[in-house]
Each structure stands twice: as structure tokens, then as C-alpha cells.
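Asker: Have a look at this prediction, sequence included:
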Amino acid sequence: MTSTLRKFALTSASIAASFGFASIASAQIDMKIGYPTTADPQHDYAVKFVAEVNKRTNGKIKGRVFPTSQLGKIPRQIESIQLGSQEGFFAPPGFLQGVNKAFQVADVPGLFADHQHAHRSLNDPSFKPLFSALGENKGITISGVWIYDGASYMATKPIGKIADFRGLKIRVLATEIERLSVATLGATGVPIPFTEVVPSIQRKVVDGARTSLVVAGKAKFPTVTNNLTITNGYYIPCISAFSKVWLSKLSKEHRAIVLDTADELSNWASARSESFVSKMIAEWKKSGAKVAYFSDAEQKDYMSRLKPLGDKVFSNHKNADIRRLYPILKAAAVRQDVR
């Protein structure tokens, strides 16, 4: 090969390589965010998060939202996060108990006075970093913790006082503290997957459920229950869970943008969710449901029944992370109570 041809070949190869590297560098990064709800504060948070990440990365990270479990049922999405085939999953941390049972600590009943007290407590600097690290050794990074709603009861029969719980079968999550939370009221807790609650009420397998009035309203609960009792005995948190496999492939700058954005938007999400509750109460009433609250005396009795359950279940739990985190959260709740 002549010297001229050799120079031409080297130059051509260099140009081709440059174009190849430029193409890789400029390629958009896919970020799929899945979650089980839709048309609710969690959906609003996901949409806002995706838009903000796109803006902060100048379009380098292209986020897409997949509501109503479009990416699969909750266990499958959690597994996909661990494997790296899904980038983000937004949901209550209780769904990650299969990863670490200590995620249920945030669901402790009777500890928080109101929505923002719960939000401040879970974001207390003594608690939040430890709680967020619970999935790290299982391939999950948590960033962004906020309050979705307080728990309410939806039932086929009116619940206006604690005595009305006696003999009822109430759908709960499959945890000891969930079952005890209704047992202390005289009801029986029945663990049922959320998507099966409405047909279970129709078939009279259960008389009602304990969950967020927001998510229940969006899930057609008012079609089978015409009694809503707002108790707020515990508050339902949400987290932003990301795949460590995916995060490890990002540049340091992009990784920080993803995690910081999720965290920074948590205050907005909690406030947005709190304001959303009033709208949903109006929708429940519009559907014909009777909306009830306990009297002050009944509410005091209700909270006094719930408050000891955290100590009973968590203080001597076999999970070391639960034993470690629970007293920290209790202390944070005391500090963050500004009443």
C-alpha cells in the first residue's frame, strides 16, 4: 500500500470511529418508570419527574411513564428493577417487603398527627438515609420519600364508631401489623391483592377495605362500597425506587440528576397529594357514598388502640433492620411534631 493510500485509510478509519463515538455519546438514555396507579398524585409526580430529568439532562435521558402496572404486576416490576430491565418503580415501600421486611416500618400506625407530620418524620435526616439504603444490597436504590394519603375505611356497612367494626372482615396487606390494626378494633383482617378487592367485596368475601380514599376512588371502590370513614390512623408513604444496574451505567452527573430530582420533588408530591384528598372526598360524595369521621372521643380511642402496635410488632422483631430503624423513626416523629 502506498504512503498516500495508507494515510487515506487511516484518516477514513478515524472519521468513522469519530462518528461512531459521537453517535453513542449523543444517544438518548431510556428511563421507564412504572407504577400501579393512574390519574392520581403518584402519576402527577412521575410525569413531573420525567419532565424535569429530561430538562436537566438536556434531553439525554428520555423518560417514559407506565401507569396501571403496564410493565407487569408489582412483584415482576420489582424484579425487573433488580435485574436492570426496568429503570424506575414508584409505589408504597410496603410492596418491597420481599426485598427487606424493614420497608414496612414506614407503615407504623398511630405515630403521626397528620399528613405533613408523617412527611417530615420520614424525611428526618436521622431516618431517611437508613431507610433509603434498605434495598441497596438487593439492587435497588431509593430516592424520594413522600406521603400519599392517610388510611381510611371503605365498607358496605356504615362505620361511625369503633363498635361498628365488630365482626367485619376488612381487606388488609399481608403483614402482622396490618392484621393487628383491625383486630384491635374487633374486625378480622383478610389479606387480598389490591386488584382483587372490588370483586371480593362484590362476592362478600370481605365487608370492606382499609386503604387510601384517593387510590380506592380511582379503583372503582365507590361502585361496591357506599360508606367511607376517614380515620388517618396511619399514613401511606411512597418511594422512588431505581435500578442499581441502570444507575451504574449512567455518568456521575446523570446519576446525580436522577436521584436528586426524585428527592427534590418529594415535598411537592406530598403537598400535591394532600390537596388532592379534598377533591377525591367530593368525588366519593358525588358517587352517593356517605362520608363519616369519628367524634373526637372515638378518634382518641382509635389512636390509643393503634399506638401500642408499633412497639408490640417492631421492638422485638426478628429483622435486625426493623429493630434498628423503628426507634429512630419514633424519635424523629417526636422531633417533627410541631403541634
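Answerer: Structure's in. What do you need? Numbers count the residues shown, from 1 in each chain.
Asker: alpha carbons only for contacts and neighbour counts from here, please
Answerer: Fine.
Asker: does Gly20 sit in a helix, a strand or a coil?
Answerer: helix (DSSP: H, G, I helix; E, B strand; the rest coil).
Asker: That one and Ala102, how far apart?
Answerer: 46 Å (CA to CA, to the nearest Å).
Asker: Looking at those two, which is more packed in?
Answerer: Ala102 (25 against 11; other CA atoms under 10 Å).
Asker: what's the closest non-adjacent residue to the more buried one?
Answerer: Closest residue in space to Ala102, ignoring its immediate chain neighbours: Ile322 at 4.8 Å, by CA to CA, 6 or more residues apart in numbering.
Asker: next up, a second structure to put side by side with the first:
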Amino acid sequence: MKLGSTALAFAMSIGLVNPVLAETVLKVGLIDPPAHIDVIASQRVADRVAELTNGEVKLEIYPAAQLGFASDMLSGLKLGTVEMFVGATTWLGAFETDFWVPGTLYVFNDQEQAREMHQSATFQAMNDRLVENHGIRVLAQNWDRGPRNFITTRPVETIQDLEGLKIRVPPQESWIENFKLAGAAATPMPLSETFTGLQQGIVESTEQASNWLYGNKYHTIANNLTRTNHNYEETGVMISERVFQNLTEEQRTAVVAAINEVAGWHNEQVAIQIAEAEEKMAAEGINIIDVDVDAWKEHFRANFDTIVEIVGYSDDLAAELKAQWK
């Protein structure tokens, strides 16, 4: 018997289901393509959860936005109509503004610091507010997404090359304002329209981690990869609080344990995938450009206080981040 968690709870309450034999099915949505490491890692979690719960809990993985785009799935988590979502915690800024912060360029020194910050007391307090105010629980946020780089139809070698560059950005204020302040023509565009937009010349550039760009074949329509390492994000594994509360304590513990067990392997694979993607792009004739990252970092960090004011990050979060800069 396969039941969603809400239906299962109701059926058990009226005695229609033997709780020993019941199977709880949780659908897990991602926007990433099937070959992306987040999808592969999610399947590993599903396999491990099945082991730890003796088949009581089954996670079904739905990549490539089959359950909707990120904003749709997050809204579903809040309403309890979507059970789980695996994706960048940055999207949570739609509910709690401080979560937008990884979308601010060069706010973290490197991936390790980004990961540590996401596991800090500051982010835990953000998570607590998310549960209380919006019914979304972040079970873990220690899966690296890899540094974001530019892929462009014309070479971008210096900060000055950003002037007037038509760059696709997520429809998130942090990204938009960063690039506007740098003189770029920031163009908010849904991810689902970005490939076509780049192909048709509506935009000249987009930016993501190299493995994501390669996996989605952006190198086939834009032949310049500029390695700026301008954003570091973490993937979060999120669940509807309604769904979470319908699990037994043992089942909750099993799900969280499985997610954390996979984290180290996941992060190793991210680094491998990025290196392989960049090697393949170079072999396929893509122009790979390395920049003076320290100069870019200095330039964008000079605008950080302005971004804080525009987006509305909390003063304490901004001060904590700046204190860690190097």
C-alpha cells in the first residue's frame, strides 16, 4: 500500500491501515537534471532511508522540475501540497529575507566557509523562523553547490567587460542589484526560459556552477566560460512541516541521518563533477578564462553595504559576514 503522509495519518487514525505494514511515500522534487549530483545524492538518501526504516518510508525522486519550479515547490511545502524539495537554500529568501544572502556576490570567502556559515547558530535561527512562520523545515544545508561562473557569448575577462552585459539573473533582488551596480544589464528571467533566451540573443550570459552549465548543455550555445567563483551556495534538503510532524520520531531521525551520511560523499563528487565538466568544455573548444578573483572580490564587496540596505538583510548577519572576510 502506498499513501502520502497526510493520507496515511488519516487512514491510521480511523483504523483502515495497519501501521506495521503501511508505507509512507514522500515525493522529493528538484529542478536539476537527472545526471546532476544533487539528484544522484537524493537517490542515495532514498535508498538509505528505506534501509533505516525497513521500508516504512519511501522517497520518490523527481528531477528536472517535474513537480514544478523551485518557487512552486517551496510554496507547496508551505501549504503541505509538496512533501520535500532539494535545492539552493537561497530560494528561501522569498520567505525569510536573510536567506537571499548567498545570492550576494563574494559574500563568502570559499565553499568551506559557506558550508560552515549555513550550519552556524545564525542560520539555525533563520531555520527556526522558517518553521514557525512558514511551515518549511530545513533538514540539512551542508551539500555544496560549487562556485558559480559566467558562461557568455562574448568574452568576459575583466570587471569592465560587465558594463552593458545582458546577463540573465534569477528573479531575486540580491542578484539583480549586484549586477546593476556593476554596470551590467541584469535581466531577471526564469530558469526555464534561460537556454532559449541565450540562444536567441535576448541575453548574452548566464551564471551557474560549471557542472550545472555543462550538464544543461549551455556550452553548446555560449563558448566562453569565465571562472570568477563569485557565489557559493549550499543545497538544502527541505520538508513540509506538516509532513515532518506526521512521521514518527524514529522515521524523522532516519531521514536526517541519511541526508547527513550522504553529505561528505556528495561534496567530494561536486568537486569531481566540476573538474570533469571544465575539462570536457575545454576539450570541446570552449574558451576558458581565469580572472583576478581578488580584484573582483574587492570590487563587489565595496557594494555590500548598499546591497544590505536595498535587500534588507539584518544588520547582525551583515556584520557577522564582514567580520569573516579575508
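Answerer: Received it, and whenever you're ready, just let me know what you need. Values in this document were obtained by computation on a predicted structure and should not be read as measured data.
Asker: What would you report as the TM-score here?
Answerer: Superposed pair, TM-score by TM-score structural alignment, normalised by the length of the second structure: 0.87. Supporting alignment: 310 aligned residues with a CA RMSD of 2.3 Å.
Asker: circling back: residues in contact with the one helix or strand the residue nearest to Ala102 of the first structure maps to: which ones?
Answerer: Assigned by DSSP states H and E, Ile322 of the first structure falls within helix 320-335. Contact with helix 320-335 of the first structure is made by 101-102, 105, 111-112, 117-118, 120-122, 124, 126-127, 130-131, 314-317, as judged by CA atoms under 8 Å, 6 or more residues apart in numbering.
Asker: Please repeat the previous calculation with a cut-off of 10 Å.
Answerer: Outside helix 320-335 of the first structure, the residues within contact range by CA atoms under 10 Å, 6 or more residues apart in numbering are 100-106, 108, 111-113, 117-128, 130-131, 134, 310-311, 313-317, 336.
Asker: Of those residues, which belong to helices?
Answerer: Counting by DSSP state H, these place 117-122, 128, 130-131, 310-311, 313-314 in helices.
Asker: In the stretch 151-300 of the first structure, what residue spans correspond to helices?
Answerer: For the stretch 151-300 of the first structure, the helices defined by DSSP state H, counting those that start in this stretch cover 176-183, 197-202, 213-218, 244-249, 252-264, 266-286, 296-314.
Asker: Could I get these in TSV, plus columns for mean neighbour count and distance to Asp40 of the first structure?
Answerer: Shown next, in TSV, are the helices of the stretch 151-300 of the first structure (neighbours: other CA atoms under 10 Å; distance: least, CA to CA, whole Å):
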stretch	mean neighbour count	distance to Asp40 of the first structure
helix 176-183	20	24
helix 197-202	18	19
helix 213-218	21	7
helix 244-249	17	27
helix 252-264	17	17
helix 266-286	17	8
helix 296-314	16	27
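Asker: Save the ones you listed as a markdown table, and put in distance to Ile147 of the first structure too.
Answerer: Shown next, in a markdown table, are the helices of the stretch 151-300 of the first structure (distance: least, CA to CA, whole Å):
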| stretch | distance to Ile147 of the first structure |
| --- | --- |
| helix 176-183 | 18 |
| helix 197-202 | 23 |
| helix 213-218 | 12 |
| helix 244-249 | 24 |
| helix 252-264 | 13 |
| helix 266-286 | 5 |
| helix 296-314 | 19 |
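Asker: so which of those helices comes closest to Tyr153 of the first structure?
Answerer: Among the helices of the stretch 151-300 of the first structure, helix 213-218 comes nearest to Tyr153 of the first structure, with 7.9 Å by CA to CA.
Asker: Where does that closest one end up in the second structure?
Answerer: Helix 213-218 of the first structure lines up with residues 210-215 of the second structure when matched by TM-score structural alignment.
Asker: Could you pull up the average distance between that stretch and the first structure after superposition?
Answerer: Its matched residues in the first structure lie on average 1.7 Å from stretch 210-215 of the second structure after superposition (mean CA distance after the TM-score superposition for the first structure).
Asker: Other residues contacting that stretch?
Answerer: Contacts for stretch 210-215 of the second structure (CA under 10 Å, 6+ apart): 32-37, 145-151, 206-208, 216-220, 225-227, 229, 270-278, 280-281.
Asker: Could you do stretch 246-258 of the first structure as well?
Answerer: 29-31, 49-50, 52-54, 56-57, 60-61, 81-88, 139-141, 143, 242, 259-260, 262-263.
Asker: My read is that Arg168 of the second structure contacts Ala185, right?
Answerer: Yes. Under the criterion of CA atoms under 10 Å, Arg168 of the second structure makes contact with Ala185 at 8.6 Å.
Asker: can you list residues touching both of those two?
Answerer: Residues touching both Arg168 of the second structure and Ala185 by CA under 10 Å, 6+ apart: 176, 179, 203-204.
Asker: Which of the residues you listed sits closest to Thr158 of the second structure?
Answerer: Phe179 (13.9 Å).
Asker: Just give me the match in the first structure for that closest one.
Answerer: Mapped onto the first structure by TM-score structural alignment, Phe179 of the second structure lines up with Val182.
Asker: If anything else comes up later, I'll come back, but that's it for now.
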